[in-house]
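*Asks:* coords below, sequence missing:
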């Protein structure tokens, strides 16, 4: 969705409400919430859904335009009075977006390599404003190491239920719960059941700042819960800094034409996950947990028609592989990362 000239939009809205150009012009301009510029769609995608995005594209979109882009005589307002097609039949569900991506962390015989493929579909429920459902499937192909008996692949399957509510001009809230099974599909027991989620509150502090506070629930063997807190700062329509733990990010628009926009960004990320697995010839069940930290640089292109492509490269460090049984735990050498993502 392209950016909108807020002042021009507000003026045209005012004319419509007052019955034409000859109406009383002394009434203050009312600025309804419109979506952020196209950088609202920029998001880093976790290597595993077991690490939910703290501030994703839907959150940015629902929060509205950057406050500092409002004129002095404009104010935030709730949408609703000028209803279009109010008598139209509201569908039970509707397609919002689909995502497909690949991630590669190269490895050797002595260090773990991971090649991941992920697919998801986000469905909106128009009868329940702010509610969406996202089924997700991912597979991770594991390469090495020779000193431990990881399976050849592990899988992620989950369904995320998300609700976003804009309470007023200052406060917005977001809740998400995503039950799933994370396993090699040989150990499908309570060991492989995970329920991730997040609960966040957003506060508009000023015309250029918002604050985020809440928790991200990982339900992992190494870390069950992370606090999520920080600040979002807009420097201009094409520049934003998200000082948010555990996923800080800075984005900057480098190109804008009639058919596309291109954004560059740098980000930090906490990756990994836990999977129920069946180990070795003995065939005993265990839980494997992989974790890492990532520094990422990315380039996103949003094309006319809504398709979004993302290409990321990064440095992955502080890598660890641990088992619930404590048999075979070891530290893994740093590696690189490449990731490509399509949204349509």
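*Replies:* Perfect, thanks for sending it. Keep in mind it's a predicted model, so treat the numbers as computed, not measured.
*Asks:* rest of the way, CA atoms for contacts and neighbours
*Replies:* OK.
*Asks:* helix or strand right after the helix or strand harbouring residue 195?
*Replies:* Applying DSSP states H and E as the criterion places residue 195 in strand 193-204. Per DSSP H and E, strand 193-204 leads on to strand 209-217 as the next helix or strand towards the C-terminus.
*Asks:* what packs against that next one?
*Replies:* Packing contacts for strand 209-217, counted by 3 or more CA pairs under 8 Å, 6 or more residues apart in numbering; DSSP states H and E, involve strand 193-204, strand 225-236.
*Asks:* what's the most buried one of the ones you listed?
*Replies:* Comparing the helices and strands packed on strand 209-217 by mean neighbour count (mean count of other CA atoms under 10 Å), strand 193-204 ranks first with a mean of 21.
*Asks:* Which residues does it contact?
*Replies:* If you take CA atoms under 8 Å, 6 or more residues apart in numbering as the criterion, strand 193-204 is touched by 50-52, 54, 67, 169-182, 210-220, 228.
*Asks:* can you tell which of the helices and strands packed on strand 209-217 is closest to residue 343?
*Replies:* strand 193-204 (21.9 Å; CA to CA).
*Asks:* Can you give the distance of that closest one from its chain's centre?
*Replies:* Taking CA atoms, centre = their mean, to the nearest Å, one finds strand 193-204 lying 11 Å from the centre of the chain it belongs to.
*Asks:* about what we covered before: wait, which of the helices and strands packed on strand 209-217 is closest to residue 120?
*Replies:* Nearest to residue 120, of all these, is strand 193-204, at 16.0 Å by CA to CA.
*Asks:* What sits closest to residue 314 if chain neighbours are left out?
*Replies:* Computed as CA to CA, 6 or more residues apart in numbering, the closest residue to residue 314 that is not its neighbour in sequence is residue 296, at 4.2 Å.
*Asks:* Pasting the second one now:
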């Protein structure tokens, strides 16, 4: 199944607008002188912000624990449609993750492992049959190696099972990402690479962007799949800090399912999102976040029968807690 032209156009416009807004807002703030995965953005942001904080004499927050066990996380959310297209589809989800870290010779070369389980639930009649629940379980393998003071690499591989648990055909999915990162300045990191989402509607995509932290209080992240502008609200030494942010991301996924007829098929939910969030970061990979926003360009598709139904725009809220 090829990506619909409208989806490609909206995705390009969303990325361009957020990147332009990031640049304009940054110039207004400092005349001298932006969605799935989140762990990639977090790792790059931590590295750039840590360099900036040290340059300004601040104490960076150590995000990770000095142990094999790196903590757990629970997440949940709700998305409600604003109209009655296809009968209207609302979704809820819950997810649990556990993180582990293994140094590969040094702290500059760490392998992170994150097993997870997620369930998405669909509510509302549609003009095509859709399962009540969809599941996604697997493990993310993440490695970021520092090759020199300026260059590092980021690799992520996520083998997973995505299905309604009634079929195994095409249920195995693979997400992959590779980046080369250049720390051009203490406040600026540039990245270039490729990403494979393992979705029926999106092929292999280029991955590129920049993360700029002009001061410890501002971050401008033009990295896909989750560009955003962040403003720090408060900081408590090296213990914790709070942030507010605005950005966008790609929503949806592909699952293997069984149709009402008994045939195997692949279902894809897709959307684009604008969001506002609040986040607390605490030492040792702890903290929490809350996000709310607007989802548009929504659709539900079946691969084998080539059915493609447009859905209404929606509002969503989601939150997570790391402990």
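*Replies:* Structure received. As the structure is a prediction and not an experimental result, all values here were calculated from the model.
*Asks:* Now the TM-score, please.
*Replies:* Once superposed, the chains reach a TM-score of 0.78 (TM-score structural alignment, normalised by the length of the second structure), with 275 aligned residues with a CA RMSD of 2.5 Å.
*Asks:* hmm, back to that, mean distance, the strand holding residue 195 of the first structure to its aligned residues in the second structure?
*Replies:* Aligned to the second structure and superposed, strand 193-204 of the first structure gives a mean residue distance of 0.8 Å (mean CA distance after the TM-score superposition for the first structure).
*Asks:* matching residues in the second structure for that strand?
*Replies:* Using TM-score structural alignment, the residues of the second structure aligned to strand 193-204 of the first structure are 172-183.
*Asks:* swap in stretch 144-162 of the first structure?
*Replies:* Stretch 144-162 of the first structure covers residues 124-142 of the second structure once aligned (TM-score structural alignment).
*Asks:* in the second structure, what residues pair with stretch 214-232 of the first structure?
*Replies:* Mapping stretch 214-232 of the first structure onto the second structure (TM-score structural alignment) gives residues 193-211.
*Asks:* Residues touching that stretch, excluding its own?
*Replies:* Here stretch 193-211 of the second structure makes contact (CA under 8 Å, 6+ apart) with 1-4, 34, 36, 44-45, 48, 173-180, 188-192, 219-224, 253-254, 266, 268, 303.
*Asks:* how far away is the residue of the second structure positioned farthest from its centre from residue 169 of the second structure?
*Replies:* In the second structure, the residue that sits farthest from the middle, by CA atoms, centre = their mean, is residue 261; the gap is 34.3 Å. Computed as CA to CA, to the nearest Å, the residue 261 of the second structure to residue 169 of the second structure distance reads 16 Å.
*Asks:* what do you get for residue 277 of the second structure?
*Replies:* Between residue 277 of the second structure and residue 169 of the second structure the computed distance is 37 Å (CA to CA).
*Asks:* Those two: which is more packed in?
*Replies:* Neighbour count, other CA atoms under 10 Å: between residue 277 of the second structure and residue 169, residue 277 has more, with 19 against 13.
*Asks:* which residues touch that one?
*Replies:* 244, 245, 246, 289, 290, 291, 292.
*Asks:* any idea what sits nearest it, other than its immediate chain neighbours?
*Replies:* For residue 277 of the second structure, ignoring the flanking residues on the chain, the nearest one in space by CA to CA, 6+ apart is residue 291 at 4.2 Å.
*Asks:* which stretch of helix or strand covers residue 302 of the first structure?
*Replies:* strand 284-303.
*Asks:* ok, now residue 321 of the first structure?
*Replies:* Counting by DSSP H and E, residue 321 of the first structure is found in strand 308-323.
*Asks:* Skip ahead from that strand and say which helix or strand is next.
*Replies:* Next element after strand 308-323 of the first structure (DSSP H and E): strand 330-332.
*Asks:* That next one maps to which residues in the second structure?
*Replies:* Using TM-score structural alignment, strand 330-332 of the first structure corresponds to residues 309-311 of the second structure.
*Asks:* My read is that residue 59 of the first structure contacts residue 163, right?
*Replies:* No: the criterion here is CA atoms under 8 Å, and residue 59 of the first structure misses it with residue 163 at 10.0 Å.
*Asks:* Quick check, residue 181 of the first structure in contact with residue 154.
*Replies:* No: judged on CA under 8 Å, residue 181 of the first structure makes no contact with residue 154 at a distance of 10.4 Å.
*Asks:* From residue 55 of the first structure, how far off is the equivalent of residue 46 of the second structure over in the first structure?
*Replies:* By TM-score structural alignment, residue 46 of the second structure lines up with residue 61 in the first structure. Residue 61 of the first structure is 10 Å from residue 55 of the first structure, where distance means CA to CA.
*Asks:* Sticking with residue 60 of the first structure, tell me its helix or strand.
*Replies:* Secondary structure (DSSP H and E) places residue 60 of the first structure in helix 57-63.
*Asks:* who does that helix touch, helix- and strand-wise?
*Replies:* Counting by 3+ CA pairs under 8 Å, 6+ apart, helix 57-63 of the first structure packs on strand 153-166.
*Asks:* Count the residues that sit near residue 28 of the second structure.
*Replies:* Residues near residue 28 of the second structure, counting by other CA under 10 Å: 10.
*Asks:* Give the other helices and strands that the helix or strand that it is a member of contacts.
*Replies:* Following DSSP H and E, one finds residue 28 of the second structure within helix 5-29. If contacts are counted by 3+ CA pairs under 8 Å, 6+ apart, helix 5-29 of the second structure sits against strand 218-221, strand 228-236, strand 240-258.
*Asks:* returning to what we had before: the residue nearest to residue 314 of the first structure -> the second structure?
*Replies:* Aligned partner of residue 296 of the first structure by TM-score structural alignment: residue 275.
*Asks:* wait, isn't its match in contact with residue 247?
*Replies:* Yes: Residue 275 of the second structure is in contact with residue 247 according to CA under 8 Å; the separation is 5.5 Å.
*Asks:* Check the gap between residue 153 of the first structure and residue 144 of the first structure for me.
*Replies:* Relative to residue 144 of the first structure, residue 153 of the first structure is positioned 11 Å away (criterion: CA to CA).
*Asks:* thinking again about what came up before, once aligned to the second structure, how far is the helix holding residue 60 of the first structure on average?
*Replies:* Compared with the second structure after the fit, helix 57-63 of the first structure shows a mean deviation of 3.7 Å (mean CA distance after the TM-score superposition for the first structure).
*Asks:* Residue in the first structure paired with residue 19 of the second structure?
*Replies:* Under the alignment (TM-score structural alignment), residue 19 of the second structure pairs with nothing in the first structure.
*Asks:* Please tell me how far residue 19 of the second structure sits from residue 144 of the second structure.
*Replies:* Look at residue 19 of the second structure and residue 144 of the second structure: by CA to CA, they are 25 Å apart.
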